[in-house]
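1. Below is the sequence, then the predicted model.
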Amino acid sequence: MSSEPAEPGILGSYRAGADAFRRRLAGHMRRPGFELLVAEAVRPSGATVLTACAYGFPLRGTGPWWQGLDGYLPANLVRVAASGKLFAVAGVLVERRVRTQDLTREWNLARRLQKRLLEDHIGALGVTLVDHLDVDTYEALLAWGWRCPPAEGGGVSRFAPRRLLVLR
């Protein structure tokens, strides 16, 4: 059996993405109330492997906001944060196949992880930011139940670099 060499740049871009993820995760882990959920699978060999994860933290009405999130929050969500009912879902990492197949099924792993992350925060709204140019992630999040909040007067420009999404 032979293996094909990887395309030039694929491994390097994977490593750069993995390094960036680890840096973001390390910073987010320091946030009060940080939570991480993992999904594992057992291979035929008996080895347990990490297959997905979701993580986030509660947002408060005081203190530093998550990556400039305050510039994206409509006034009604700022009030929700002040009441302690806003939870930033900072990351949902799943295999590409999970992001592209059966997105709307309740048993979809990404849907279950994000839902479980919010269950411990009764009545909390989930919020996340997605890069405006990352159409694949945006469409996957919409399929997983995320929604754009209704625009308020003076809302964020559609030309802003990121979009705010909300999950109930």
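-> That came through, no problem.
2. make it CA atoms for all contacts and neighbour counts henceforth
-> Fine.
3. So which residues of this protein form helices?
-> Using DSSP state H, the helices assigned to the chain run over residues 10-29, 75-82, 96-100, 109-119, 135-143.
4. relative orientation of the fourth one and helix 135-143 in degrees?
-> Orientation of helix 109-119 against helix 135-143 (axes from the mean of the first three to the mean of the last three CA atoms, to 10 degrees) gives an angle of 60 degrees.
5. same question, the longest one
-> For helix 10-29 and helix 135-143, the angle between their directions (the same axes, to 10 degrees) works out to 50 degrees.
6. Give me the contacts around helix 10-29.
-> Taking contacts as CA atoms under 8 Å, 6 or more residues apart in numbering, the residues outside helix 10-29 that touch it are Phe34, Glu35, Gly56, Phe57, Ala90.
7. Please apply the same query to the last one.
-> Surrounding helix 135-143, the residues in contact under the criterion CA under 8 Å, 6+ apart are Arg99, Thr100, Leu103, Thr104, Val130, Asp131.
8. Pasting the second one now:
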Amino acid sequence: MTVHVPGHPATSRPRPVGRHPIASDDSVPHSRRRGAPPEEGEFVRPLNRRQVDDRMWELDELYERTSSCAPREPANVGPSGRDRCTAFQQRLADHVRRPGFELLVAEAVGPSGARDLTACAYGFPVHRAGSWWRDLDGHLPEDLLDVAAVDGLFAIADILVERRVRTQDQTRDWNLARRLQKRLLRAHTGAVGVTLVDRCDMESYRALQAWGWRPSPAETWATSHFVSHRLLVLR
């Protein structure tokens, strides 16, 4: 599943920033803990901005692999798969420069000990005066704008997971998408998560709801005539 936050094309490579600590409870695979289900076997860890730049080709392959699970546009309608991947790279390169940017990857350890990238999620704080709200001005609940004014909102811009994560055990705490989004918000005590999903992408919308996301209280039938994305909230 892919959840997109629109962004402007990047014109330069991201710069490295400071360290990103790895929380102790995610430093070993969950499958090695007593009583943990095998679905928790992936390592979850952050990448700093230089690592994101160095591993862009892997993230691009992950995007191509996971986005292929989503409903496809009819032939000759919409961008090609390569164009979508290029847009993903540009979007990520743009977002990685935002203050407070954080990106997590999940990696599964194979029999040889090599780690394979299986999922990714990233986001950044959003502010009331920022550009993230672009097309949603006038269609947002006042309480969210108040939270944004005190730096209490964190936008989860993309969640890239395999189909099994979207369709199996969605409500379990160890569902990989739930683990990723919870970990992103954990460093921002009390923060409210927000994300945008294309209004036509019902598969992603249903998956997000199964992972605990809820429509914005301002979501109305009339709103759909003015904006192309739904705003979802995770508290």
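-> Done, it's in. As the structure is a prediction and not an experimental result, all values here were calculated from the model.
9. what do we get in the second structure for Arg79 of the first structure?
-> For Arg79 of the first structure, the aligned position in the second structure is Asp146, judged by TM-score structural alignment.
10. ditto for Leu36 of the first structure
-> The equivalent of Leu36 of the first structure in the second structure is Leu103 (alignment by TM-score structural alignment).
11. tell me, how many neighbours does its match end up with?
-> Taking other CA atoms under 10 Å as the criterion, the count of residues near Leu103 of the second structure is 23.
12. Quick check: the closest residue to it other than its chain neighbours vs Leu180 of the second structure, distance?
-> Once its chain neighbours are removed from consideration, Leu103 of the second structure has its nearest residue in Tyr122; the separation is 4.1 Å (CA to CA, 6 or more residues apart in numbering). Here Tyr122 of the second structure is placed at a distance of 9 Å from Leu180 of the second structure (CA to CA, to the nearest Å).
13. Give me the more crowded residue out of these two.
-> The residue with more neighbours, out of Tyr122 of the second structure and Leu180, is Leu180; 26 against 23, by other CA under 10 Å.
14. quick one: contacts for that one?
-> Contacts for Leu180 of the second structure were tallied using CA under 8 Å, 6+ apart; they are Val44, Leu104, Cys120, Ala121.
15. Can you find the partner of it in the first structure?
-> When the two structures are superposed using TM-score structural alignment, Leu180 of the second structure falls opposite Leu113 in the first structure.
16. what's the answer for Gly212 of the second structure, then?
-> When the two structures are superposed using TM-score structural alignment, Gly212 of the second structure falls opposite Gly145 in the first structure.
17. Other residues contacting the longest strand along the second structure?
-> Taking residue count as the measure and DSSP state E as the definition, the longest strand of the second structure comes out as strand 115-126. Strand 115-126 of the second structure is contacted by residues 42, 58-59, 62, 95, 98-110, 132, 148, 151-162, 180-181, 184 when judged by CA under 8 Å, 6+ apart.
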